[in-house]
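In: let me see the structure of the following:
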Amino acid sequence: MKIAVIDAQGAGLGQTVIKRIRKEIPKEIYIIGLGTNTIATSNMVRAGANVGITGEKAICSFCDRQNINCIIGPIGVICNGGINSEIPASITQYIFQMDCIKYIIPLRNHNVFIPGTRNLEIKEIINEIIIDIKETLII
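Out: Below you'll find the model as predicted:
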């Protein structure tokens, strides 16, 4: 199974997701850390990603040619200019076009509010993602 985790800046959320996947899912999982910058990528690799891919061109190329089971990232990765302008339109477009499950974490600091998520903690959201991966993707 291949899982991509995308994040920007220091990849705090990406690191947390990768660590939880490594802890909670016992099967052999291949994790790709997609970082918009070298700090984000290296932090995700340190957290347990098998490989890291950095930058707009490399991320778009990966999204265009890779067959993965799912991609996980904050809501800013599907917003042009998201995550303090680190997410260009090309990345959002390639993510949308990927033929896989997309787990989008609804952080409120991107000025996008999803009703029903107000009282959810990141920990709860990541738990739901882990449960769904186990139920949906692991055979």
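
In: make it CA atoms for all contacts and neighbour counts henceforth
Out: Noted.

In: buried stuff in the helix or strand residue 53 falls within?
Out: Residue 53 belongs to strand 51-54 when elements are defined using DSSP states H and E. Of the residues in strand 51-54, those buried by neighbour count under the rule 16 or more other CA atoms under 10 Å are 51, 52, 53, 54.

In: same for that strand, what does it pack against?
Out: In terms of contacts (3 or more CA pairs under 8 Å, 6 or more residues apart in numbering; DSSP states H and E), strand 51-54 is packed against strand 30-35, helix 38-47.

In: what about residue 30, distance to residue 96?
Out: With the distance defined as CA to CA, to the nearest Å, residue 30 ends up 21 Å from residue 96.

In: the more surrounded of those two?
Out: residue 30 (16 against 13; other CA atoms under 10 Å).

In: to compare against the first, here's another:
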Amino acid sequence: MKIVVIDGQGGRMGALLCEKIRKAQKDLPSDTLLCAIGTNSAATAAMLKAGADCAATGENPVLVACRDADFIIGPLGILAADSLMGEVTPVMAVAVGSSAAQKLLLPVNRCNHHVVGVQDYSMSRLTDEAVQELLSFF
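Out: A predicted model of the protein is given here:
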């Protein structure tokens, strides 16, 4: 099973996700691969340090990773071109959106994207809830 975590900026959200998914490893299938894709090298390095099995940076790795991912996890902005301060390209957004993977998107109300009906939770709480949602599939 392949879990792809996508993040940009400094990679804080992605690193928290990788760390928490790694801690929940015992509750995941034994063949789980945790793959980190950063929109920049700082985000990639943070996620790799937090426990990702593999990592890559940039547009093409997003395209390749989304092809066969079982789960894609990251901020809501990975579905919107030019989000994350312009780090998400239109091609990346289409790759994420058209992937057959289950998508677990964290509602970060920034970059003019506001999710109505969702409270403004801390990053820690959002990542905890994302990992719990992931585990609910097993």
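
In: returning to what we had before: redo the buried residues of strand 51-54 of the first structure as a markdown table? Include distance to residue 122 of the first structure.
Out: Putting these into a markdown table (distance: CA to CA, whole Å) gives the following:
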| residue | distance to residue 122 of the first structure |
| --- | --- |
| 51 | 24 |
| 52 | 23 |
| 53 | 24 |
| 54 | 25 |
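
In: how about the strands in the first structure?
Out: Read by DSSP state E, the first structure holds these strands, from start to end of the chain: 2-7, 30-35, 51-54, 70-74, 101-105.

In: quick one: closest of those strands to residue 131 of the first structure.
Out: The closest approach between residue 131 of the first structure and any of the strands of the first structure, judged by CA to CA, belongs to strand 101-105 at 11.9 Å.

In: what's the average distance of that closest one to the second structure?
Out: Once the two models are superposed, strand 101-105 of the first structure sits on average 0.7 Å from its counterpart in the second structure (mean CA distance after the TM-score superposition for the first structure).

In: looking at the second structure, which residue lies furthest from center?
Out: When each C-alpha in the second structure is compared with the mean C-alpha position (CA atoms, centre = their mean), residue 117 comes out farthest, at 21.7 Å.

In: out of the strands of the first structure, which is the most enclosed?
Out: Counting by mean count of other CA atoms under 10 Å, strand 30-35 has the highest mean neighbour count of the strands of the first structure, with a mean of 26.

In: spit out the contact partners of the residue lying closest to residue 82 of the first structure once chain neighbours are set aside.
Out: Beyond its immediate neighbours in the sequence, the residue positioned closest to residue 82 of the first structure (CA to CA, 6 or more residues apart in numbering) is residue 76, lying 4.3 Å away. Residues in contact with residue 76 of the first structure (CA atoms under 8 Å, 6 or more residues apart in numbering) are 82, 83, 87, 107, 110.

In: next, count neighbours for the last one.
Out: In other words, residue 110 of the first structure. As a burial measure, the neighbour count of residue 110 of the first structure was computed by other CA under 10 Å and equals 16.

In: then the one 10 residues further on?
Out: For residue 120 of the first structure, the tally of surrounding residues (other CA under 10 Å) stands at 11.

In: tell me the counterpart of it in the second structure.
Out: Structural alignment (TM-score structural alignment) places residue 120 of the first structure against residue 121 in the second structure.

In: what does residue 98 of the first structure give?
Out: With TM-score structural alignment as the criterion, residue 98 of the first structure pairs with residue 99.
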